[in-house]
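Chemist: Below is the sequence, then the predicted model.
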Amino acid sequence: MRSAAIDGLRVIGIVAIVAGHVWSDQSNDIARMGLYTWHVPVFFFLSGYLWANERTLGVEFRKRVRTLLVPYVAWLLAIGAVYGTYLWANGQALQVGNVLLGGSYMGAPFFAFWFVTALFGACLLLRALQRFPVWLPWAVAGAGLTVAYLAPDALTAVPFSLGVAVPAVIFILAGISFRRIAPRLKSRGWVSVALLAGSAALIVTGLSQPLDMKQGDFGTPVVSVVVASAISAGLVLLFQRVFASIRPRVAGAVTRAATVGLAVVLTHSAFILLFSAFPIDLPAVVVFLIVLVVSWTLAYFISRMPLGSVFTGSAATPARRPSDR
């Protein structure tokens, strides 16, 4: 059973990722300040919040292959074939070597693909470390963060963003920790407000700089990681409160949107690139709305096809309203 609240947060996170890419080339400080600190970390945080301690490394590997790597490969081949044909028709060539290396090596239209392999690597790393003392995963993630602060290029040089996966484990651990303390929180609404408002204050004052995990940039040392985790926790509490009394029909719609969300993450950059080639200079907000609608519509229709799960990584399951999961 899925949680409509968590699925709602996933949907908002995907919308934020699309918005970040639409406005990224315009040096929009407001977009960077408002989105980049949390819109990727929140997915790692949610992986921790929903972490199943009893799962073995083998089960984790098979699950992540099915839900992450299979859609990654499927869309890589589909988009690569179309884009490669377009480049060939215009006397250019697809940089196959960079595409195969993944991660930060990939340019347009594969901007968001790094996220999939980084999440895959982070989940597998933490699962492998789970059998050791509790402090070891934190130490490994902390060491990764230290490298990110001192030599980010060393992380991004690792293919498939697997170097970035090491410090990214910190957000999964934060999600696991928050799940343990969340049931004991009183006045969850006020806690959510405090976490979000306090984080916003640190961002606006410049004390917490935005993250750009793809580039190995984890913002202001320690502070940005704490702020990203606090925002993620605050959003979880906020969405649980908002969705506590949601109607089943709305919950189902949110879950359907979330189950095909990975396809939106992997395809939206291609549509942004397509619109950038238009002879008409469309306003960014128009591009943003069109890309969202087209990407999600495509993802939905593909999910209805016999091999739809290959491109979405998930089969639709019923949503439920309880706020704890």
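Modeler: Yes, it's here.
Chemist: C-alpha from now on. contacts and neighbour counts both.
Modeler: Will do.
Chemist: Look at the residue lying farthest from the centre of the chain and give its secondary structure.
Modeler: Largest separation from the mean C-alpha position in the chain: G91, at 34.5 Å (Cα atoms, centre = their mean). With DSSP: H, G, I helix; E, B strand; the rest coil as the basis, G91 sits in coil.
Chemist: for L94, same thing?
Modeler: coil.
Chemist: Not including adjacent chain positions, what is the nearest residue to it?
Modeler: Excluding the flanking residues, the one nearest L94 by Cα to Cα, 6 or more residues apart in numbering is G84, at 5.3 Å.
Chemist: The stretch 101-250 of the chain: helices as residue ranges?
Modeler: Secondary structure of the stretch 101-250 of the chain, counting by DSSP state H, counting those that start in this stretch: helices at 113-129, 135-150, 152-156, 162-181, 188-204, 223-242, 248-259.
Chemist: Ok, which of these comes nearest F278?
Modeler: Smallest distance to F278 across the helices of the stretch 101-250 of the chain (Cα to Cα): 23.8 Å, for helix 113-129.
Chemist: Buried residues of the closest one, list them for me.
Modeler: For helix 113-129, a neighbour-count test (16 or more other Cα atoms under 10 Å) marks 113-127, 129 as buried.
Chemist: Tell me which other helices or strands the helix or strand harbouring V18 touches.
Modeler: Following DSSP states H and E, the helix or strand that holds V18 is helix 4-22. Applying 3 or more Cα pairs under 8 Å, 6 or more residues apart in numbering; DSSP states H and E, we find helix 4-22 packed against helix 41-49, helix 223-242, helix 248-259, helix 261-276, helix 284-303.
Chemist: most packed of those helices?
Modeler: Across these, averaging neighbours per residue (mean count of other Cα atoms under 10 Å) puts helix 41-49 on top, at a mean of 25.
Chemist: next SSE after that one?
Modeler: Where DSSP H and E defines the elements, the next helix or strand beyond helix 41-49 is helix 57-64.
Chemist: what inclination does that next one have with respect to helix 113-129?
Modeler: Angle of helix 57-64 versus helix 113-129, following axes from the mean of the first three to the mean of the last three Cα atoms, to 10 degrees, is 160 degrees.
Chemist: In terms of secondary structure, what does helix 57-64 contact?
Modeler: Here helix 57-64 touches helix 113-129, going by 3+ Cα pairs under 8 Å, 6+ apart.
Chemist: Report the angle between the helix it packs on and helix 261-276.
Modeler: With the same axes, to 10 degrees applied, the angle from helix 113-129 to helix 261-276 works out at 160 degrees.
Chemist: Span of stretch 52-61 from start to end?
Modeler: One end of stretch 52-61 to the other measures 13 Å (Cα to Cα, to the nearest Å).
Chemist: adding another structure so you can compare the two:
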Amino acid sequence: MIPIRAPMPTPVPPLHRRQPALDVLKGIGIVAVVVGHISFNRALVAQIFMFHMPLFFLVGGALHDPATPQRAYLLAKARSLLLPYGCFLLILWPLELLLAVPDHSAGGRWTWTLLGAPLLFGGQRLTGFASVFWFVTCYFLTQQLVHLLLRRSRLPVCAAVGGLMLVLAWLLPELALPWGAQVVLVSAPLYLIGYAARQVDLARWLPVSVLLTGAALLLNVAGVANTFDLKAGQFGVPVVTLASALAVVAVLAVLAARIHASVAGRVLAALGGASMTIMFLHQLVQLTMAKQLGVMAAAPRVLAALLLCYLAHVLISSSPLASRLLLGRRPRAPATGVAP
């Protein structure tokens, strides 16, 4: 009699190879960012701030490839992050000032204090239309630091450095540096965790993640400040808020993997693919609706910000020059008629 073998379980692909699911996850993240900046529901905003920015650093770590030489990596990320940052900032920050200080009542201070210093130092000095631009420079610095660590050190050493950075972040919450560099003390450990966890089958840990997520949500409901406000240097309850963010993102990652082929998944994936453009432009849309058009209701501002910013992303993508300057994409090589 031939023994019957149980079927082998289908292997779960590593997280960094599930690009459609990661696009959905980024879509969930960017929707959370927009809602978090617009919603009047303080309880909802508290829950969103627990995970929405850590999500992007975790996803970045999951996608990271340390094989690229440091100089080439620096140049590539300067093109894809700093070039769009500079272009959008030069457009939106003067516009913000013209609307905020239309009569130039600050006199000579208008030039440096209100215009020059924020353009140069960024980070916490940027408000209004450019209030979220700190993320881009912080993300750039995080990637460069982690790339250097991963190329020169083993993962346990990187973990020790990340742990030390978290301790410093909790000890120095009032630290303020140009480009939001102080946030790197938290964002780099998050990025490293994303890199280390990219081979983990998150579905196997779903019951634990759901349990921890429920506990984290209850802490906020109970009034515990279990949230991150990375730009402001508010890093929540040491260890607890970090664990809360990891649990929520793990649950959302499993959800993203399960819905990526659905209509909702495809919509979220499209928004995820445009997440950086939405990051740059959503404050312009929603604040203009509120301050200039008098639209105060949250729902239409959220929908308009997502839709108009996505359409702007599509429009920018259609122009080689605009996509190079505002999306940081490489110019396409001209066709030679020779098969590769």
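Modeler: Received the coordinates, thanks. The structure presented is a predicted model; accordingly, all values stated were derived computationally and were not measured.
Chemist: After superposition, what is the TM-score?
Modeler: The TM-score (TM-score structural alignment, normalised by the length of the first structure) is 0.83; 305 aligned residues with a Cα RMSD of 2.7 Å.
Chemist: quick one: the residue nearest to L94 of the first structure and A93 touch, right?
Modeler: Yes: counting by Cα atoms under 8 Å, G84 of the first structure touches A93, with 6.7 Å between them.
Chemist: Looking at these two now, which is surrounded by more residues?
Modeler: Neighbours per residue, other Cα atoms under 10 Å: of G84 of the first structure and A93, the larger number sits with G84, 18 against 13.
Chemist: What is the corresponding segment of the second structure for the next helix-or-strand element following the helix holding V18 of the first structure?
Modeler: The helix or strand immediately downstream of helix 4-22 of the first structure is helix 29-31, counting by DSSP H and E. Aligned by TM-score structural alignment, helix 29-31 of the first structure falls on residues 42-44 of the second structure.
Chemist: now do stretch 52-72 of the first structure
Modeler: Here stretch 52-72 of the first structure aligns to the second structure at residues 65-85, judged by TM-score structural alignment.
Chemist: That stretch: end-to-end distance?
Modeler: Criterion Cα to Cα; first-to-last residue distance in stretch 65-85 of the second structure is 23 Å.
Chemist: contact partners of that stretch?
Modeler: 133, 136-137, 140, 144, 147-148, 150-151, 325-329 (Cα atoms under 8 Å, 6 or more residues apart in numbering).
Chemist: at 10 Å what do you get?
Modeler: 16, 88-90, 130, 133-137, 139-141, 143-152, 195, 276-277, 280, 322-330 (Cα atoms under 10 Å, 6 or more residues apart in numbering).
Chemist: Ok, stretch 202-220 of the second structure next?
Modeler: Identification of contacts with stretch 202-220 of the second structure by Cα under 10 Å, 6+ apart yields 12, 14-15, 43-44, 46-48, 50, 221-222, 224-227, 240-241, 243-255, 257.
Chemist: ok, back up a step: residue in the second structure paired with the residue farthest from the centre of the first structure?
Modeler: By TM-score structural alignment, G91 of the first structure lines up with H104 in the second structure.
Chemist: Enumerate every residue touching its match.
Modeler: Going by Cα under 10 Å, 6+ apart, H104 of the second structure touches L97, L98, W110, T111.
Chemist: now A304 of the second structure
Modeler: Shown in contact with A304 of the second structure (Cα under 10 Å, 6+ apart): H282, V285, Q286, M289, Y310.
Chemist: Please identify the residue in the first structure that aligns with the fourth one.
Modeler: Looking back up the chat, that one is M289 of the second structure. By TM-score structural alignment, M289 of the second structure lines up with F275.
Chemist: Now its match. Nearest residue, chain neighbours left out?
Modeler: Closest residue in space to F275 of the first structure, ignoring its immediate chain neighbours: V287 at 7.1 Å, by Cα to Cα, 6+ apart.
Chemist: go on, S269 of the first structure?
Modeler: P109 (5.2 Å).
Chemist: neighbours around the aligned residue in the second structure for the one you found, how many?
Modeler: The alignment partner of P109 of the first structure in the second structure, by TM-score structural alignment, is F129. F129 of the second structure has 23 neighbours, counted by other Cα under 10 Å.
Chemist: Next: S319 of the second structure.
Modeler: By other Cα under 10 Å, 11 other residues sit near S319 of the second structure.
Chemist: Please list all residues in contact with it.
Modeler: Applying Cα under 10 Å, 6+ apart, we find S319 of the second structure in contact with L325.
Chemist: To which residue of the first structure is it aligned?
Modeler: Using TM-score structural alignment, S319 of the second structure sits opposite M305 in the first structure.
Chemist: Check which helix or strand that match maps to.
Modeler: Following DSSP H and E, there is no helix or strand that holds M305 of the first structure.
Chemist: distance of it from L68 of the first structure?
Modeler: To L68 of the first structure, M305 of the first structure is 19 Å away according to Cα to Cα.
Chemist: Equivalent analysis for L50 of the first structure, please.
Modeler: 16 Å.
Chemist: Would you mind telling me which of these two has more residues around it?
Modeler: Between L50 of the first structure and L68, L68 has the larger neighbour count (other Cα under 10 Å), namely 22 against 15.
Chemist: Could you report the separation of the more buried one from G313 of the first structure?
Modeler: L68 of the first structure is 6 Å from G313 of the first structure, by Cα to Cα.
Chemist: Please apply the same query to R247 of the first structure.
Modeler: Counting by Cα to Cα - R247 of the first structure and G313 of the first structure are separated by 26 Å.
Chemist: same deal with T259 of the first structure?
Modeler: Taken as Cα to Cα, the span from T259 of the first structure to G313 of the first structure is 8 Å.
Chemist: shared neighbours, these two?
Modeler: Taking Cα under 10 Å, 6+ apart as the contact rule, T259 of the first structure and G313 both touch S303.
Chemist: sorry, back to before: just put the helices and strands packed on helix 4-22 of the first structure in JSON lines and tack on distance to R188 of the first structure.
Modeler: Listed next are these as JSON lines, based on distance: least, Cα to Cα, whole Å:
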{"stretch": "helix 41-49", "distance to R188 of the first structure": "16"}
{"stretch": "helix 223-242", "distance to R188 of the first structure": "6"}
{"stretch": "helix 248-259", "distance to R188 of the first structure": "21"}
{"stretch": "helix 261-276", "distance to R188 of the first structure": "28"}
{"stretch": "helix 284-303", "distance to R188 of the first structure": "31"}
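Chemist: Minimum distance to L101 of the first structure: which of those helices has it?
Modeler: L101 of the first structure lies closest to helix 261-276 among those, at 16.4 Å (Cα to Cα).
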